[in-house]
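Enquirer: predicted model and sequence follow; I will ask about them next.
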Amino acid sequence: MTALLTAADFGPHEALAARLLPHATEGDDGSHDLAHIHRVFRNALKIQAGEGGDAEILAAAVLLHDCVAVEKSSPLRSQASRLAAEKASGILAELGWPKERIEAVAHAILTHSFSANIKPETLEAKMLQDADRLDAIGMVGVARCFYIAGRMGSGLYHPGDPGAENRPLDDRSFAIDHFPAKLLKLSDGFQTETGRKLAEERHERLTLFLSLFRDEI
C-alpha cells in the first residue's frame, strides 16, 4: 500500500525527512502517529516563519520528538521525552551530525513535553514546544483527547458531577476532566509570540466545545 505521507510532504526539508521518517514513530497510537508529526511540522513552519531560528534543527526535532512511544497511562510517561531525546541523539550521530547540533535537537525534544516539565532554553526548543502544544488544543486536540481516553478505557464524564464541583479532577477515569486538568491551561504557556497568536483561536474553539458538550449532557 502506498504510504499516506512521504518525505515529499515535509518540504522544504524533504531530504532530511527521507532519512528521519523511518525512525519518527513507533507503536500504534493514532494520536502520536505520522499524521501528528506532519501537523506539528506544519505548525512549526508557521512559527519559524515568524520567529526565525535554525530551520534544520527545528525540523529534525519535530521529526524525532515522538520517536519513542510511551502510553499516557504508563508510569514512564514523564520520561518519554528524555527517552526520545536519547534515541534521537543516537540516530543523528549515525548520520554524522556534529555534537553541538545533536545536543540542540536533543534539548528541544527533551523540553517539548508537558509531562516532563523542563523549561526550553533555545528558540528551537520553544518553537517545537509551541508547535506540539498547538496540536493538543482546538478541534484536533478535542479529537485526540477522546481518542486517548478510549485507548485508556476512560469514561466520557462523571455522570453525577461532570464539572468536578465536589470531587477532584480525574482525567484517567473521565475524558472531559482532561480539559480543566490540562488542555485549558496550555494556551497560557506558549513560548513564542507567533505561537501565542496561533493558540488564541484554538483555545477559543476548545472552550466553545466544552461549553456545548456540557450543555448537551
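Expert: Noted; the coordinates are in hand. Numbering: from 1, shown residues only.
Enquirer: all contacts plus neighbour counts: C-alpha atoms, from now on.
Expert: OK.
Enquirer: how about the longest helix belonging to the chain: buried residues?
Expert: Ordering each helix of the chain by length in residues (DSSP state H) puts helix 193-216 first. When neighbours are counted by 16 or more other C-alpha atoms under 10 Å, the buried residues of helix 193-216 are found to be Thr194, Gly195, Arg196, Leu198, Ala199, Glu200, Arg202, His203, Arg205, Leu206, Thr207, Leu210.
Enquirer: try stretch 178-198
Expert: The neighbour-count check on stretch 178-198 (16+ other C-alpha under 10 Å) flags 178-179, 183-184, 186-187, 190-192, 194-196, 198 as buried.
Enquirer: could you dump the residues you listed into JSON lines and include distance to Gly150?
Expert: As requested, the buried residues of stretch 178-198 are exported to JSON lines (distance: C-alpha to C-alpha, whole Å):
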{"residue": "His178", "distance to Gly150": "13"}
{"residue": "Phe179", "distance to Gly150": "15"}
{"residue": "Leu183", "distance to Gly150": "17"}
{"residue": "Leu184", "distance to Gly150": "20"}
{"residue": "Leu186", "distance to Gly150": "22"}
{"residue": "Ser187", "distance to Gly150": "25"}
{"residue": "Phe190", "distance to Gly150": "28"}
{"residue": "Gln191", "distance to Gly150": "31"}
{"residue": "Thr192", "distance to Gly150": "32"}
{"residue": "Thr194", "distance to Gly150": "33"}
{"residue": "Gly195", "distance to Gly150": "29"}
{"residue": "Arg196", "distance to Gly150": "30"}
{"residue": "Leu198", "distance to Gly150": "28"}
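Enquirer: ok, now how distant is Ala116 from Pro75?
Expert: In this structure, Ala116 and Pro75 are separated by 12 Å, where distance is defined by C-alpha to C-alpha, to the nearest Å.
Enquirer: between the two, who's got more neighbours?
Expert: For Ala116 and Pro75, the more surrounded residue by other C-alpha atoms under 10 Å is Ala116, and the numbers stand at 15 against 9.
Enquirer: what about the more buried one, which SS state?
Expert: Secondary structure assignment for Ala116 (DSSP: H, G, I helix; E, B strand; the rest coil): coil.
Enquirer: quick one, helices of this structure?
Expert: Listed in chain order (using DSSP H), the helices of the chain are 14-20, 34-51, 55-64, 80-94, 99-111, 123-134, 138-152, 178-181, 193-216.
Enquirer: what's near enough to touch the residue of the chain positioned farthest from its centre?
Expert: For the chain, the largest distance from the centre (C-alpha atoms, centre = their mean) belongs to Gly160, which lies 31.8 Å off. Residues touching Gly160, when contacts are defined by C-alpha atoms under 8 Å, 6 or more residues apart in numbering, are absent altogether.
Enquirer: below is an additional structure, to be compared with the one above:
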Amino acid sequence: MTRFSGLAAPFAPHAELAGELLPHAFAADDGSHDASHLIRVWKNALRIQAEEGGDTRRLAAAVLLHDCVSVEKNSPLRAEASRLAAEKASAILNGLGWSAADISSVAHAILTHSFSANLAPETLEARILQDADRLDAIGMVGAARCFYIAGRMSSALYDPLDPLAESRALDDKAFAIDHFETKLFRLADGFQTAAGRRLALERQARLRSVLAMLLDEI
C-alpha cells in the first residue's frame, strides 16, 4: 500500500493511467495543490468535456501532471512553474511510451493552463484544462484555498483599517482578501469554453457572497 492507493478510482475512466501518474503528480506538501485539487479539476474537466468534446486520455494526463512541479506563490520563478511542469510531464509520458503527438498535446495544455504564465491555449484539451483549473480557484473552494495559501505565506486576512483598499494600494501578499480583487474576480472573464464560462459565473457569484459575508462580520 502506498499513499496513492485508492486515489486513482476518481479518475475513471482513466483510473489505470492515474495509478501510473499519481506518484509523479505532487512536488510539495501543499494542501491547495494536492490529490483533492486534482480530483476536483478532473471533475470540472469532465463536466466541460461532456459539452465541448476533447480527448479524455490526453486531458486526464494533463490534469494529473499540471502541478507536478511546485513553485511557491511568492517565488520569483512562479511564472516558470507551468513550463517546468510541462517538461517534467513530457519526460514521464515518454518513459511510459506515449506518442510524440500525445506528449506534445499534454505538454501544451500544461504549459498554457497557468494564470502566471499568461499563454493562450491553442487546443481544445488545453482550453478545458485551463478552465477546469481556474474553476477550482473561484467559488467556495476558491475562497478556502485563498485563505489556506495566505496562511502558508504568513499573510493577514485583511487590513483592519481599510479592508477593501479604498485608500491604499491592493497588496495580496500582505492581505488575503486583496487577492479577490487582484486575481480571483478577474478569472471569470478569461474562460475559454462556453461550458466553463457558465460554471465560472455561478462560482464567481458564490465568491462574491463569501467576501460580502466576511465584510459584514468584520
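Expert: Looks like it arrived, so ask away. What you see is a predicted model, and the numbers here were worked out from it, not measured in a lab.
Enquirer: list the TM-score for the superposed pair.
Expert: After superposition, the two chains reach a TM-score (TM-score structural alignment, normalised by the length of structure 1) of 0.97; 217 aligned residues with a C-alpha RMSD of 1.2 Å.
Enquirer: wait, which of the buried residues of stretch 178-198 of structure 1 is closest to Phe41 of structure 1?
Expert: Using C-alpha to C-alpha, Gly195 comes nearest to Phe41 of structure 1 of the buried residues of stretch 178-198 of structure 1, at 13.2 Å.
Enquirer: ok, that closest one - contacts?
Expert: With C-alpha under 8 Å, 6+ apart as the criterion, the residues that contact Gly195 of structure 1 are Ile47, Met127, Asp130, Ala131, Leu134.
Enquirer: ok, now with 6 Å
Expert: With C-alpha atoms under 6 Å, 6 or more residues apart in numbering as the criterion, the residues that contact Gly195 of structure 1 are Asp130.
Enquirer: just tell me what the residue farthest from the centre of structure 1 corresponds to in structure 2.
Expert: Matched by TM-score structural alignment, Gly160 of structure 1 corresponds to Leu161 in structure 2.
Enquirer: Val69 of structure 2 versus that match, what's the distance?
Expert: 38 Å.
Enquirer: with Lys88 of structure 2 instead?
Expert: Counting by C-alpha to C-alpha, the gap between Lys88 of structure 2 and Val69 of structure 2 amounts to 8 Å.
Enquirer: got JSON lines for the helices of structure 1, with distance to Met1 of structure 1 too?
Expert: Converted to JSON lines, the helices of structure 1 look like this (distance: least, C-alpha to C-alpha, whole Å):
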{"stretch": "helix 14-20", "distance to Met1 of structure 1": "18"}
{"stretch": "helix 34-51", "distance to Met1 of structure 1": "16"}
{"stretch": "helix 55-64", "distance to Met1 of structure 1": "22"}
{"stretch": "helix 80-94", "distance to Met1 of structure 1": "27"}
{"stretch": "helix 99-111", "distance to Met1 of structure 1": "31"}
{"stretch": "helix 123-134", "distance to Met1 of structure 1": "28"}
{"stretch": "helix 138-152", "distance to Met1 of structure 1": "25"}
{"stretch": "helix 178-181", "distance to Met1 of structure 1": "36"}
{"stretch": "helix 193-216", "distance to Met1 of structure 1": "34"}
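Enquirer: who wins for proximity to Glu26 of structure 1 among those?
Expert: Using C-alpha to C-alpha and comparing the helices of structure 1, the one that lies nearest Glu26 of structure 1 is helix 34-51, at 9.5 Å.
Enquirer: mean deviation of the closest one from structure 2?
Expert: Using mean C-alpha distance after the TM-score superposition for structure 1, helix 34-51 of structure 1 ends up 0.6 Å from its aligned counterpart in structure 2, as a mean over the superposed pairs.
Enquirer: swap in stretch 80-90 of structure 1?
Expert: Relative to structure 2, stretch 80-90 of structure 1 is 0.4 Å off (mean C-alpha distance after the TM-score superposition for structure 1).
Enquirer: what does that stretch rub up against?
Expert: Here stretch 80-90 of structure 1 has contacts from Cys67, Val68, Val70, Ile102, Ala106, Ile109, Leu110, using C-alpha under 6 Å, 6+ apart.
Enquirer: right, and Ala18 of structure 1 touches Ala7 too?
Expert: Yes - Ala18 of structure 1 lies in contact with Ala7 (C-alpha atoms under 6 Å); the separation is 5.0 Å.
Enquirer: of those two, which one has the most company?
Expert: Set side by side, Ala18 of structure 1 and Ala7 show more neighbours around Ala7, with 17 against 13, by other C-alpha under 10 Å.
Enquirer: who are the contact partners of that one?
Expert: By C-alpha under 6 Å, 6+ apart, Ala7 of structure 1 lies in contact with Glu14, Ala17, Ala18.
Enquirer: that one and Ala24 of structure 1, how far apart?
Expert: The span separating Ala7 of structure 1 from Ala24 of structure 1 equals 12 Å under the rule C-alpha to C-alpha.
Enquirer: neighbours of Leu21 of structure 1, how many?
Expert: Burial of Leu21 of structure 1, expressed as a neighbour count using other C-alpha under 10 Å, amounts to 20.
Enquirer: aligned to it, what sits in structure 2?
Expert: Taking TM-score structural alignment, Leu21 of structure 1 has Leu22 as its aligned residue in structure 2.
Enquirer: please tell me how far its match sits from Ala35 of structure 2.
Expert: Applying C-alpha to C-alpha, one obtains 8 Å for the distance of Leu22 of structure 2 from Ala35 of structure 2.
Enquirer: likewise Lys183 of structure 2?
Expert: Taking C-alpha to C-alpha, one finds Lys183 of structure 2 at 24 Å from Ala35 of structure 2.
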